[in-house]
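In: coords please:
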Amino acid sequence: QDAYQNGVTKIREAISRGDVYQVNLCRVLSHPISNDQSILGLANELASANPAPHAVVISLPDLEIVSASPELFIKRYGDDLMSSPIKGTGKNEAEILEKDRAENIMIVDLVRHDLSQICEMGSIHVPRLMGVEKHPGLVHLVSDVSGKLIPNISWGQIFAAISPAGSVSGAPKIAALEIIKELEPVARGPYCGGIGWIMGDKCEIAVGIRTFWRDFKSNQIYFGTGAGITWGSDPLKEWNETVLKADRLIQIAGGQL
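Out: You can find the predicted model right below:
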């Protein structure tokens, strides 16, 4: 906890210097798991106890991922793109602060910039700004940013422009990523990545938050949680936000594994 709160303080110092405006600071929890255990059974429990609009289950020879993500990273149908960043979290709507609203607007601007690199001029719109979404145990502020792709843009160009997701990095993105690399002692792994499907000129990819993964090489189960840090952040409150995001899902996993 001390290390995380110290990280919040360092980010606020970077903001005061003008280096960044917002940084998403994360931490990764881990717990030993026996060789013969699978986390795939957790998916059914999450589906009933914590249903999520972008839930994902992936089973690979050396990796299992179970995600209850509420956040859409990118959806493509033909030339139409949509991203729905989440910024602002509370137990209920009354707990959403002005700091959360400011943070949401910062990330919407970042996503608009990312999409502008691959979308036609004048096609970027924000059809929803700071909508309140209710999820099990908490509420989020969610915005939608849409655009129309420039003709002949490749998948590689799309992901080069938008990755990693603005909501889990910060603004400006490159400077935020440098601070994240300095302050986060453990690699995020699948957490905060893009998880979903691509087929032809269509895709639907979630931001890999609310995500458990099991690495067979280490015999550990992992879970990531984090919070967006701005000048208005209080270190203890940001720590508590990471606890709020993790607590319900950790309890569900504890009863399943």
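In: hey, let's count contacts and neighbours off CA atoms from now on
Out: Noted.
In: and the helices in the stretch 1-150 of the chain, which stretches?
Out: With DSSP state H, counting those that start in this stretch, the ranges of helices along the stretch 1-150 of the chain come out as 2-16, 41-49, 98-116.
In: list the buried residues for the longest one?
Out: Neighbour-count burial for helix 98-116, counted by 16 or more other C-alpha atoms under 10 Å, picks out 99-108, 110-112, 114-116.
In: what do you get for the first one?
Out: Neighbour-count burial for helix 2-16, with 16+ other C-alpha under 10 Å as criterion, is recorded at 4-5, 7-9, 11-12, 14-15.
In: what is the neighbour count of the residue lying closest to Ser169 once chain neighbours are set aside?
Out: Spatial nearest neighbour of Ser169, chain neighbours left out: Asn24 (5.2 Å); criterion: C-alpha to C-alpha, 6 or more residues apart in numbering. By the measure other C-alpha atoms under 10 Å, the count of residues near Asn24 is 22.
In: Proceed likewise with the subsequent sequence, for comparison:
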Amino acid sequence: MAWARFSSLDGGVIEGSGVEAVTHDIDDLTAGFWAVTVTFEGDLTAVRLSEVSRRGAGSPSERVEATWPGVEGEWTNSLGDTAYVEGVEEIRERIARGTVYQVNLCRVLSAAVGDASIRALGDVLAQGNPAPYAATIDIPEAGLEIACASPEAYLVRRGNTVTSSPIKGTAATAREMLPKDFAENVMIVDLVRNDLQHVCRPGTVRVDDLCRMEQHPGLVHLVSDVTGELREGATWRELLDASFPPGSVSGTPKHTALQTISDLEPVARGPYCGAIGWIDTDRDEALLAVGIRTFWVERDASGKRTLRFGTGAGITWGSDPQGELHETELKASRLVSLARGSSGRVGA
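Out: Coordinates of the predicted model:
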């Protein structure tokens, strides 16, 4: 049976089941509670759930009976270590030419997964890597098998108030955060602010918090909050058109960053770096996470299941190629270890 679990706006848990409708058109979201994913490439899938329950912060959620057996065999990588370093160097050359200022360069890991339940992996992540914008979506009939431990909010909506909280800047400890990380965060905050101005009332877009330090399992992030008041009549289509894909996982200027990503990344990102979460049209509320720290299942024509996981880093002129490679490994190591069921290296 279709099932999904999300973080709620108050820090609690929302669980839903049953499929009333499936759509790929954002304009169809006019009533009900919807599980929503948008791939980095812009393909939306929304599922209206027939039964929804909410639990407050601190309340236990329904435990999954299935156990997670771990992935089968070794992880493969869409960009090996050498190719990733060369990609960083190419981006620095483009920055030197003035065509782009910052680009998020990513690679996708893959491993066979057999018949293991994505719900069980979601439970493993909830225990081993709790995240403020966690989500597990197990709706195979809509092509959605996703376990997300995202620390980053793409869009949080309460009525006409919308907030985006980009993350830029990652280190093992606060002391290791570099000046480059703060500069990168400020660049992306400016991009997000400009995106929201297209759909918000003039003068309402503001930066509530800039470069605060957040502690997450195994690392620290720099996080900022950008908030605005939507103009009257602004639609979800207009909001997504103005702000997607998230600036923190694309780059700036966004159009040249996206072209650079297309040039350098050999595979599609899918839900990784897209949007994952829920929209409640009846309450005029939503929480869409940036799809990072995310596992998803893809099936081939024969039904063989492959588990994928993406990791990346933001590249600026001040980037050290080996340092950026290490950042992708730092972000992935804890979660890949949980998915494997034991420790294991990411790269190669």
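In: would a markdown table of the helices of the stretch 1-150 of the first structure with distance to Gly208 of the first structure be doable?
Out: Shown next, in a markdown table, are these (distance: least, C-alpha to C-alpha, whole Å):
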| stretch | distance to Gly208 of the first structure |
| --- | --- |
| helix 2-16 | 21 |
| helix 41-49 | 14 |
| helix 98-116 | 17 |
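In: do you know which of the ones you listed lies nearest Glu178 of the first structure?
Out: With C-alpha to C-alpha, the closest approach to Glu178 of the first structure among those belongs to helix 2-16: 11.2 Å.
In: packing partners of that closest one?
Out: strand 22-32, strand 220-229, helix 235-256 (3 or more C-alpha pairs under 8 Å, 6 or more residues apart in numbering; DSSP states H and E).
In: out of the helices of the stretch 1-150 of the first structure, which is closest to Arg248 of the first structure?
Out: Comparing these by C-alpha to C-alpha, helix 41-49 comes nearest, at 9.4 Å.
In: compared with the second structure, how much does the closest one deviate?
Out: Comparison of helix 41-49 of the first structure with the second structure after fitting gives an average deviation of 1.0 Å (mean C-alpha distance after the TM-score superposition for the first structure).
In: now do the same for Arg340 of the second structure: its match in the first structure.
Out: In the first structure, the residue equivalent to Arg340 of the second structure is Gly254, according to TM-score structural alignment.
In: actually Lys168 of the second structure, not the one I wrote
Out: Aligned partner of Lys168 of the second structure by TM-score structural alignment: Lys87.
In: residues contacting its match?
Out: Taking C-alpha atoms under 8 Å, 6 or more residues apart in numbering, we find Lys87 of the first structure in contact with 100-101, 103-104, 107, 140-142, 167, 228.
In: could you do Glu204 of the first structure as well?
Out: 72-76, 196-198.
In: repeat that with 7 Å
Out: Shown in contact with Glu204 of the first structure (C-alpha atoms under 7 Å, 6 or more residues apart in numbering): 74-76, 196-198.
In: which stretch of helix or strand covers it?
Out: strand 202-207 (DSSP states H and E).
In: from Arg48 of the second structure, how far out is the equivalent of Leu236 of the first structure over in the second structure?
Out: In the second structure, Leu236 of the first structure lines up with Gln322, judged by TM-score structural alignment. Gln322 of the second structure sits 44 Å away from Arg48 of the second structure, taking C-alpha to C-alpha, to the nearest Å as the criterion.
In: when the two are compared, which one has more neighbours?
Out: Per other C-alpha under 10 Å, whichever of Gln322 of the second structure and Arg48 has more neighbours is Arg48, with 23 against 13.
In: the more buried one and Ala83 of the second structure, how far apart?
Out: Taking C-alpha to C-alpha, one finds Arg48 of the second structure at 41 Å from Ala83 of the second structure.
In: the following helix or strand past the strand holding Glu204 of the first structure vs the second structure, average offset?
Out: Once the chain leaves strand 202-207 of the first structure, the next helix or strand it forms, by DSSP H and E, is strand 211-215. Mean deviation of strand 211-215 of the first structure relative to the second structure after superposition (mean C-alpha distance after the TM-score superposition for the first structure): 0.6 Å.
In: can you give me the offset of strand 211-215 of the first structure from its chain's centre?
Out: 15 Å (C-alpha atoms, centre = their mean, to the nearest Å).
In: so what touches that strand?
Out: 39, 62-69, 191, 220-224.
In: now that strand: which residue numbers in the second structure?
Out: Going by TM-score structural alignment: strand 211-215 of the first structure matches residues 294-298.
In: same check on stretch 157-177 of the first structure?
Out: Going by TM-score structural alignment: stretch 157-177 of the first structure matches residues 238-258.
In: can you pull the buried residues of that stretch?
Out: Neighbour-count burial for stretch 238-258 of the second structure flags 239-240, 242-254, 256-258 (criterion: 16+ other C-alpha under 10 Å).
In: contacting residues for the residue nearest to the spatial centre of the second structure?
Out: Residue closest to the average C-alpha location in the second structure (C-alpha atoms, centre = their mean): Gly291, at 1.6 Å. Applying C-alpha under 7 Å, 6+ apart to Gly291 of the second structure gives the contacts 148, 150, 271-276.
In: which of those tops the neighbour count?
Out: Ile276 (33 neighbours).
In: what residues are up against that one?
Out: 36-38, 288-291.
In: let's see that with 6 Å instead.
Out: Listed by C-alpha atoms under 6 Å, 6 or more residues apart in numbering, the contact partners of Ile276 of the second structure are 36-37, 288-289, 291.
In: counterpart of Met130 of the first structure in the second structure?
Out: In the second structure, Met130 of the first structure lands on Cys211 (TM-score structural alignment).
In: just checking, its match touches His221?
Out: No. Judged on C-alpha atoms under 6 Å, Cys211 of the second structure makes no contact with His221 at a distance of 8.7 Å.
In: tell me which of these two has more neighbours.
Out: Neighbour tally, Cys211 of the second structure and His221, criterion other C-alpha under 10 Å: the higher count belongs to His221, 23 against 20.
In: for the closest residue to that one other than its chain neighbours, grab the count of nearby residues.
Out: Distance criterion C-alpha to C-alpha, 6+ apart; nearest residue to His221 of the second structure, sequence neighbours excluded, is Thr170 at 4.7 Å. Around Thr170 of the second structure there are 25 other residues, counting by other C-alpha under 10 Å.
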